[in-house]
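What follows is a predicted protein model with its sequence.
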Amino acid sequence: MREDIKVYVIKKASKKFLYMKYVDPETNREITRSTKTNRMKEAIRAAGRWESELRSGQYKGTCRTKWEDFRERYEVEHVSGLSPETDAKISAVFNMVEQILNPKRLAELTAANISRYQSELRHLGRSEQTIKSHTTHLKAALNWAVSVELLPKAPKISLPSRAKGATMMKGRPITGEEFERMIACTESIVKSSEKASEWRLLLNGIWHSGLRLGEALNLTWDNPDKLQIEFIRDRVMILIPAELEKGNRDRRLPTIPAFAELISSVPESERTGYVFNPPPMRHTESGRLVDEQVGRIITKIGKKAGVKVSEKGGKVKYASAHDLRRSFAARLALKVPAQQLMQMMRHESIETTLKFYVGQDADNLSDLVYSAFENGHSRDFLRDPAPIEAKSPPQRVDVKG
């Protein structure tokens, strides 16, 4: 209840009807509205109804929250409970908002300004999926602001819609030959044979596991608070705690034999700390590289190897760590059903698995079909199925005691 709101009836010169007004308790501005009557009693009743509505919750104050105060509260009270990967994405979105819109107050994030933000992202060459992701994070943040009464009402935000049939995949699965070229070019980028062996171990690790880059760098031998290797007989599992899992639940992830062989090749005396620990390229750098630094170096390796994954608008994109993950999924799609592939890739939706990885390789499908004919199965392949014969009812057997 806002007891500090009081509505009065006033008469305006040259106006047919009486008016009612109140002073906004936050801005000290006068807000007026017509009573639509020139009779004082009716006007007073109208003012009483309006005052009651404002005091009971229809009053929406002007948002005076500073952007920096909102950001700090949102990151501390809400984002801190999300996964590190989501935390990093939200931080990147807010940084871009500050770069493009530079808001001083939260109220400046209007529908019009967010539409301008989307337009500027397109101008910078961001994909429609990236723009949609940014907009979704902003929408969630503004809805949270409303829930904690930092904002009276969230603006209506339109999510970008992609052209029909367009793909959201920014890169593509690379071939085995392209991967071998990347492995061969690694030393020329990191400038050291000793460093190259560590970088090749990481590249092979992602190639044979399908882990996201951040997950691979968080994979440990002995830390239960991070991703952890688990040996079960001749197999290797990866234990993923919920706070580091995109689906936000604890998971034991199976791996393929090639990954188990790669991990088992590491001497037991060296199985401590992080599994993959690629060193910095420069001698002047110290400490462990962060995801973004590692990602940039892998892309440099892809560029040196000449592995182009997309060319759009004259802009060439070279193989990245995520393209290695895509390659793992594409190879696995030829060997396991979609539901199992979804679990191995930890997609939140089966639609993602089906859209990008199942049924995409027409050449391999063609090889399988032709192989069936060449192996003498063409008649079986073309023949109509044999009719199912009706089973005769079971005969009754009398058993004499």
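Cool, the structure landed.

CA only for contacts and neighbour counts going forward, please
Noted.

ranges for the strands of the chain?
8-10, 19-23, 30-34, 219-220, 227-232, 235-240, 251-254, 308-312, 315-318 (DSSP state E).

quick one: the third one to strand 19-23, angle?
Inter-element angle recorded for strand 30-34 and strand 19-23: 160 degrees (by axes from the mean of the first three to the mean of the last three Cα atoms, to 10 degrees).

Buried residues, strand 30-34. List them.
S34 (16 or more other Cα atoms under 10 Å).

if we can go back for a sec, mind checking which of the strands of the chain is nearest R200?
With Cα to Cα, the closest approach to R200 among these belongs to strand 219-220: 15.8 Å.

helices and strands around the closest one, which ones?
For strand 219-220, the packing partners by 3 or more Cα pairs under 8 Å, 6 or more residues apart in numbering; DSSP states H and E come out as strand 227-232.

okay, pairing it with this:
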Amino acid sequence: MTSRPRDTGAERLLRDLAPQVLGVVLRRFRDFGAAEDAVQEALVAAATQWPRDGVPDEPRAWLIQVASRRITDHVRSEAARRRREAFVVSLVPPEQQIALAADSDEAVEQDDTLALLFMCCHPALSTSSAIALTLRAVGGLTTAEIARAFLVPEATMAQRISRAKQTIKASGVPFQMPTSEERSARLGAVLHVLYLIFNEGYTTSSGPALHRDDLSSEAIRLTRAVRALLPDDGEVAGLLALMLLTDARRAARTGPEGQLIPLADQDRSLWDQGAIAEGVALVTAALSRGSIGVYQVQAAIAAVHDEAARAEDTDWPQILALYDLLLGMSDNPMVALSHAIATAMVRGPEAGLELLRSLDADPRLQGHHRLDAARAHLLERAGDREAAIAHYRRAAGRTTNLPEQSYLLSQAARLCDARK
């Protein structure tokens, strides 16, 4: 699959439009793989032509037209080898053929992103495949980015996405919003994919920028849309609260040169108090309903951080208690890593390091820079400067996010200077 070129304003516009255009083309032609290929070609054409010729007055309509032309050309080339009528009949059930010829203006104008999101999380797919496909089709992540989010090789993820497309095509699943029962069955995968899209936006897995505002903002927008469908679901509210409470710190996370500023050193006056207030209200209301889920607990942890006026005011015992609860609900190794850090903040660095040692055998964390970064931080607090330097450097060598890499190397350099 051709990866989309990255830009500034044009890239953001293309990312916003991509799932909407895919929804229209998919509804017309009923072939997920062919529709996505056609849309990707249209996006590449736009990235090439728009900087030169200017953005068209109706960019969405332009992309739909180009993508439709690409997929139509594909259909015609197939029809040249096998009669066109036979091709259409074999690919599209008779009752759907009218839809191909008559896609109303109203249908073209609607935003299909949410329908596309739930379609990609169809139960015909395994949860991991559904999440990967949605990240590709709705989130716009590259295969490499998705592989890093899942902690698997890129080739493995490419095969998983390809199989997911074929499964969607073979299942004949209609492109439409699911029923309430279908929504319930798919909701877990939908929330997980939105969580991963947000995380990739908040701290990108690679590249020169610490975060990608377009991804995190799109995840928040889609989560708001899901909550509008399911206003009484505590986990939907919890996920939205978690995103808002985390994203509220975005302006304070980087310095003038784009360098990473850790949570303890951030200027908290830069935090978005409106987002914090909304997030706290959401998670408070969700927790009061009595059914507690993993996103609500994570949001509660984020709220404790955000409500501390200074880093030294952070209620670490409360955070540790919440991580104790979360550990019993999730086997996510990143949760275990954060739990070890919280333990160190309450019981001392040696207690945290002991927990980190138990994570060394987890294959999901082998070679992951966050494990080395956490160990370096706790070793420094424990007074083992040389070991801390080694792990800061090792962590820097294992991340492909340049601001993170620069920060980790600067920590190692600081400790080297201190020993002179």
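Structure received. Worth saying up front: this structure is predicted, and the values here are computed from it rather than measured.

Quantify their similarity with the TM-score.
Here the superposed chains carry a TM-score of 0.26, computed using TM-score structural alignment, normalised by the length of the first structure; 164 aligned residues with a Cα RMSD of 6.5 Å.

picking that back up, out of the strands of the first structure, indicate the one that is most buried.
Among the strands of the first structure, strand 219-220 has the highest mean neighbour count (mean count of other Cα atoms under 10 Å), at a mean of 24.

Now A351 of the second structure. Nearest residue, chain neighbours left out?
Excluding the flanking residues, the one nearest A351 of the second structure by Cα to Cα, 6 or more residues apart in numbering is A344, at 5.8 Å.

What about L135 of the second structure, how many residues nearby?
23 (other Cα atoms under 10 Å).

Pretty sure it sits against H192.
No - using Cα atoms under 8 Å, L135 of the second structure and H192 do not qualify as a contacting pair, with a distance of 10.1 Å.

ok so, going back, look up how far N401 of the second structure lies from the residue nearest to A351 of the second structure.
Per Cα to Cα, to the nearest Å, A344 of the second structure is found 26 Å from N401 of the second structure.

ok, these two, which is more surrounded?
It is A344, of A344 of the second structure and N401, that has more neighbours when counted by other Cα under 10 Å, with 22 against 18.

can you pull the contacts of that one?
Neighbour list for A344 of the second structure: E350, A351, G352, L353, L378 [criterion: Cα atoms under 8 Å, 6 or more residues apart in numbering].

now the residues you listed as a markdown table including distance to T167 of the second structure, secondary structure and neighbour count?
Formatted as a markdown table, the contacts of A344 of the second structure follow (distance: Cα to Cα, whole Å; DSSP: H, G, I helix; E, B strand; the rest coil; neighbours: other Cα atoms under 10 Å):
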| residue | distance to T167 of the second structure | secondary structure | neighbour count |
| --- | --- | --- | --- |
| E350 | 49 | helix | 15 |
| A351 | 47 | helix | 17 |
| G352 | 44 | helix | 24 |
| L353 | 44 | helix | 22 |
| L378 | 46 | helix | 24 |
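
Now compare those residues and name the two farthest from each other.
Comparing every pair within those by Cα to Cα identifies A351 and L378 as the most remote, at 9.5 Å.

so who does the spatially most central residue of the second structure touch?
Nearest to the mean C-alpha position of the second structure, by Cα atoms, centre = their mean, lies I197 at 1.1 Å. Listed by Cα under 8 Å, 6+ apart, the contact partners of I197 of the second structure are L135, G139, L215, S216, A219.

To which secondary structure element type does it belong?
What DSSP: H, G, I helix; E, B strand; the rest coil gives for I197 of the second structure is helix.

After the helix or strand that V283 of the second structure is a member of, which helix or strand is next? Please name it.
Assessed by DSSP states H and E, V283 of the second structure sits inside helix 273-288. Reading on from helix 273-288 of the second structure to the C-terminus, the next helix or strand found by DSSP H and E is helix 294-306.
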